[in-house]
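Q: Just a sequence and a predicted model for now, questions to come.
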Amino acid sequence: MRGLLVRLLLNTLALWVVSLVYPGVSFAREAGLLDYLVAGAVWGLANALLRPLLLFLTLPLNLMTLGLFTLVVNGIVLYLVAEATALQVPGFAEALIGALILSLVSLLLSWLFRD
């Protein structure tokens, strides 16, 4: 249970950091802490459930591009999360760049807060 809570907080922190450093990803002006936590939870669920399915369905494209299509899948997942939460991503190009930055921030946070 503790690991799940830590993962939720790290996802929320990563989304918040990306919204600070990249103007293409932001939260609604009236968003509060609960909205941030919901976005982090939806991001975690989407990465756990939706992302593996999309990666499996796009496996041939992923193999042909030597794994670079994974960035497109991450952008799709971020765009879908933005549609369901207070997170705002104006277009798919911003979702791609935001997904790249989010991956780097999540990697850094995972290194800092290892279990």
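A: All right, it came through fine.
Q: Please count neighbours and contacts with C-alpha atoms only from this point.
A: Fine.
Q: can you tell me which residues contact Asp115?
A: Counting by CA atoms under 8 Å, 6 or more residues apart in numbering, Asp115 touches Gly3.
Q: Tell me how many other residues crowd the closest residue to Val72 other than its chain neighbours.
A: The shortest distance from Val72 to any non-neighbouring residue, by CA to CA, 6 or more residues apart in numbering, is to Leu96 (6.3 Å). Leu96 has 22 neighbours, counted by other CA atoms under 10 Å.
Q: List the buried residues for whichever strand or helix holds Leu96?
A: Assigning secondary structure by DSSP states H and E places Leu96 in helix 92-112. Residues of helix 92-112 classed as buried by neighbour count (16 or more other CA atoms under 10 Å): 94-103, 105-106.
Q: Which stretches in this protein count as helices?
A: Per DSSP state H, the chain has helices spanning 2-21, 33-45, 51-57, 59-64, 69-84, 92-112. These are given in chain order.
Q: adding another structure so you can compare the two:
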Amino acid sequence: MRRFVVRAVVNAIALWLTTLLFSLLGQADGVRVVAYRPNDPVATVLTFLLLGIIFGLVNGVLGTAIRIVAFPLYLLTLGLISLIVNGLLFLLVAWISSVIHFGLVVDGFWWGVLGALVLGVIGWVVGLILRPLSGRDQT
């Protein structure tokens, strides 16, 4: 359970840094997060945590199933198909959050691929920093 909570926090922090990076680069229209109550910092944090949980569940369940089924395609493309798969999973999280009328907003497929790429890199770095909290061994 502790690993799941830490992973959700890592996803939330990575998503926050991703949207912050896009807004600092002037590309706030590409990937952004809409809180369920605008201009409320607590609602914004809760929105990012909810999106971190949704992203973890989608990536853990559906992403794993896709990676297992599409293993030959991963081999054939030397892993480059993972960019497309991660972009589609990112767009799926955006669609799920649009159903509840707040959360992640992605303006197109290529924004989804770029957002997933940036989120993956930032999530990896944040995960390295927070790994001791999850109870995993350092080996």
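A: Structure's in. What do you need? Treat the numbers as computed from the prediction; the structure is a model and nothing was measured.
Q: Please say which position in the second structure Leu80 of the first structure maps to.
A: Mapped onto the second structure by TM-score structural alignment, Leu80 of the first structure lines up with Leu92.
Q: hmm, back to that, return the member of the buried residues of helix 92-112 of the first structure nearest to Gly44 of the first structure.
A: Top of the list for closeness to Gly44 of the first structure, among the buried residues of helix 92-112 of the first structure and by CA to CA, is Ser106 at 11.3 Å.
Q: Nearest residue to the counterpart of that closest one in the second structure in space, please, no chain neighbours.
A: Per TM-score structural alignment, the equivalent position to Ser106 of the first structure in the second structure is Gly123. In space, not counting the residues next to it along the chain, Gly123 of the second structure is nearest to Ala14; the distance is 4.9 Å by CA to CA, 6+ apart.
Q: contacting residues around the one you found?
A: Listed by CA under 8 Å, 6+ apart, the contact set of Ala14 of the second structure reads 119-120, 122-123, 126.
Q: if we go to the first structure, which of those are intact?
A: Under the criterion both residues aligned by TM-score structural alignment, their matches' CA atoms under 8 Å, the contacts of Ala14 of the second structure that remain in contact after alignment to the first structure are 119, 122-123, 126.
Q: Adding distance to Gly56 of the second structure, write the residues you listed out as CSV.
A: Supplementary listing: those in CSV, determined by distance: CA to CA, whole Å:
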residue, distance to Gly56 of the second structure
Leu119, 12
Ile122, 15
Gly123, 11
Val126, 15
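Q: Looking at the second structure, name the residue matched to Leu66 of the first structure.
A: Checking with TM-score structural alignment, Leu66 of the first structure has Leu78 as its match.
Q: From Val118 of the second structure, how far out is that match?
A: Here the distance between Leu78 of the second structure and Val118 of the second structure works out to 20 Å (CA to CA, to the nearest Å).
Q: Look at the counterpart of Val106 of the second structure in the first structure and say how many residues are nearby.
A: When the first structure is aligned by TM-score structural alignment, the residue opposite Val106 of the second structure is Val89. By other CA under 10 Å, 23 other residues sit near Val89 of the first structure.
Q: Which residue, other than its chain neighbours, is closest to Val89 of the first structure?
A: On the basis of CA to CA, 6+ apart, the spatially nearest residue to Val89 of the first structure that is not a chain neighbour turns out to be Val25, at 5.0 Å.
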